[in-house]
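Asks: Structure of the sequence below:
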Amino acid sequence: MSDQNNRLTEYALGILDKKTAATLKVEIESSAQSKSALQDIENALILLAKAEQPLTPSEHLRTRIINAVRQETQFSGFIDRLCVFFDLDRKTLENHLTSLNHVSEKTWQIYAFPGTHLYHFDGGPHIAANADCGLVYVEPGQMIAAHRHLGDEWSFVLQGQMKEINGAIYYPGDCIHRPAGSVHALQSVGAKPLVFAAVLIEGLEFVAE
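Replies: Coordinates of the predicted model:
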C-alpha cells in the first residue's frame, strides 16, 4: 500500500505522533482527494469493527486497494536505467524501491531536512567507494536549502517535480549532473511528493544565507 494510504490509515486509527498527525491534518483539509481517501478508510474500519464474518469490499474500495498495491511497480519503467545508475542488479534495486511503499524510521532517515527523508544503500562495484547512494523523498512544498557539492552529484527524478532556484523544473525520467563546487537549492513542487535517486560524491555543505 502507498505511503500516503498508510499514513491516512494510521491517522484514522489515531496512532500517529502529534507532530505528524498535525501536519497530515493540514494536508487532508487542503486536499479533496485526501479527504475522500480518509473517508473511505474510516468507513472500511467501521465495517471491519462491526463485522462478524468476512466482508466483500465495495467496488470503489476494491479499486482503491488494488491501485495502492500497484505502487510497488510504479517505477518499473525506470528500473533498467536505475540498475545502470547505481550499478546494481535488478533484484537488489527492486528491493530498495519497495522502501518507498512505506517511508518509516525503520529504514529511512526521517526529517533529515524539514519534510525530507533519506534512504541510504551501497552502490555496485563500479560506483566510487566514497559515494553516498540512495533515495530522497521530499514532501510537497518543502525545500532542500542552498548547499555546495564537494564532489559530483547525479540525481534521477522518479516522481513529482524538482524546481531549482534558477527556475528550472525537472520531471520523472530527468537525470541531472551537478559538478563539484556547484551550489543549488531545490523544492518539491506539484501535488505528489518529489522522489529522486541520488549518487553523491564527497558529500555537501550548506551555504549560509
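Asks: going forward, measure contacts between C-alpha atoms and count neighbours the same way
Replies: Will do.
Asks: any idea where the strands of the protein begin and end?
Replies: 109-113, 116-121, 131-138, 143-149, 153-159, 161-164, 169-170, 175-178, 183-189, 194-201, 204-206 (DSSP state E).
Asks: quick one, which of the ones you listed is nearest to Glu29?
Replies: strand 183-189 (18.6 Å; CA to CA).
Asks: what packs against that closest one?
Replies: When contacts are defined as 3 or more CA pairs under 8 Å, 6 or more residues apart in numbering; DSSP states H and E, strand 183-189 packs onto strand 143-149, strand 161-164.
Asks: Turn those strands into JSON lines, including mean neighbour count and distance to Asp174.
Replies: As requested, these are exported to JSON lines (neighbours: other CA atoms under 10 Å; distance: least, CA to CA, whole Å):
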{"stretch": "strand 143-149", "mean neighbour count": "18", "distance to Asp174": "18"}
{"stretch": "strand 161-164", "mean neighbour count": "22", "distance to Asp174": "10"}
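Asks: For the comparison step, fold the sequence that follows:
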Amino acid sequence: MTAANHDARLVEYALGTLPADERAELERELGTRLQAELRATREALTALSSSLPLQPPPSALRERLLASVHGPARFSPFIDRLARLIDVAAERARELLASLEHPGTWLASPGANIHLVHLVGGPACAGADVGFVRVTAGTTFPHHRHLGEEHVLVLQGGYCDSDGSHVGTGDHADMPADSAHEFTADPGQDLIYAVVVHGVEIPGFDMDAVLPRRG
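Replies: Below you'll find the predicted structure:
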C-alpha cells in the first residue's frame, strides 16, 4: 500500500466514510498505532480546513461524506469499539448507535441538559451500569465520585475534565474506583458518550433515576 493510499484511508476512517471491510483491514494493519494516527489525522484535517480554499470533493466521496454527517452512519466507525466496550455483537452495537438519531431514545435525567439511554450489556459488564449519555454543549456534568471503575467512549463532541485534561471524539477515558471529578462539555456540539460504570455517587441526585440498568 502506498503512503498516499494509507493517508487517504486514514482520512476516510476519521470522517466515518470508510467502508466497513476497509475499516476492519486498516484496524488490523495498524493495531495499537491506530488511535495515535487517527488523532494526528484529525489535527491535520482541522489545520487544512482553515488554511486551504474550499474545493468540492468528487461526487462519490461527497455523497458518502454527507451520509456520514447526517443520520446513523455517522457513528459507524464506533461499531466495533462499542461492541467490545459493552460486550455485545457488532450488529447489536450497530443497532444501538443507529437508535441515537431518534429523539425518543433519550430519557431525561435529574441533571439539567443531561439525557440518558439505559442499556443491558453482555456478560463482561455484569454488575455494571451501562448506557449512553448526552450532555448539552457547554453544560457542566456535576462533581461526582466513582465507587468502582468507569470506562467511557466518546462518540460525539468532547469535554474538559476538572483535572485539566481534554477528551475528544473517538477517545477512550477510564476513571479508577474512588476517584472524583466534574467535566464540562465543549461548546458547539452536544457531547455523546457510551459508558460502563461500576457505581457512582452524585450529590443531590436520585441515582435510581440517573444510572442505566445493571447488566
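Asks: just to revisit the earlier point, now the helices and strands packed on strand 183-189 of structure 1 in CSV, with distance to Tyr137 of structure 1?
Replies: Output for these, formatted as CSV (distance: least, CA to CA, whole Å):
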stretch, distance to Tyr137 of structure 1
strand 143-149, 11
strand 161-164, 11
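Asks: wait, which of those strands is closest to Leu97 of structure 1?
Replies: Nearest of these (CA to CA): strand 161-164, 18.4 Å.
Asks: with structure 2 superposed, average distance for that closest one?
Replies: Once the two models are superposed, strand 161-164 of structure 1 sits on average 1.0 Å from its counterpart in structure 2 (mean CA distance after the TM-score superposition for structure 1).
Asks: What span of structure 2 is that strand aligned with?
Replies: Using TM-score structural alignment, the residues of structure 2 aligned to strand 161-164 of structure 1 are 158-161.
Asks: Tell me the gap between the matching stretch and the middle of its chain.
Replies: 12 Å (CA atoms, centre = their mean, to the nearest Å).
Asks: what does Asn5 of structure 2 align to in structure 1?
Replies: Checking with TM-score structural alignment, Asn5 of structure 2 has no match.
Asks: List the residues that contact the residue nearest to the spatial centre of structure 2.
Replies: Nearest to the mean C-alpha position of structure 2, counting by CA atoms, centre = their mean, stands Leu155 at 1.8 Å. Counting by CA atoms under 8 Å, 6 or more residues apart in numbering, Leu155 of structure 2 touches 75, 78, 169-170, 191-194.
Asks: Pretty sure Leu34 of structure 2 sits against Glu27.
Replies: Yes - contact status for Leu34 of structure 2 versus Glu27: in contact at 6.6 Å, counting by CA atoms under 8 Å.
Asks: Any chance of the strands of structure 1 in a markdown table with distance to Thr98 of structure 1 as columns?
Replies: Listed next are the strands of structure 1 as a markdown table, based on distance: least, CA to CA, whole Å:
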| stretch | distance to Thr98 of structure 1 |
| --- | --- |
| strand 109-113 | 16 |
| strand 116-121 | 11 |
| strand 131-138 | 11 |
| strand 143-149 | 24 |
| strand 153-159 | 13 |
| strand 161-164 | 21 |
| strand 169-170 | 23 |
| strand 175-178 | 21 |
| strand 183-189 | 21 |
| strand 194-201 | 13 |
| strand 204-206 | 27 |
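Asks: any idea how far the residue nearest to the centre of structure 2 lies from Ala24 of structure 2?
Replies: 18 Å (CA to CA, to the nearest Å).
Asks: secondary structure element for Arg28 of structure 2?
Replies: Following DSSP states H and E, one finds Arg28 of structure 2 within helix 20-30.
Asks: Could I get the buried residue list for whichever helix or strand comes after that helix?
Replies: Next helix or strand after helix 20-30 of structure 2 toward the C-terminus (DSSP H and E): helix 34-51. Judged by neighbour count using 16 or more other CA atoms under 10 Å, the buried positions of helix 34-51 of structure 2 are 35, 38-39, 41-42.
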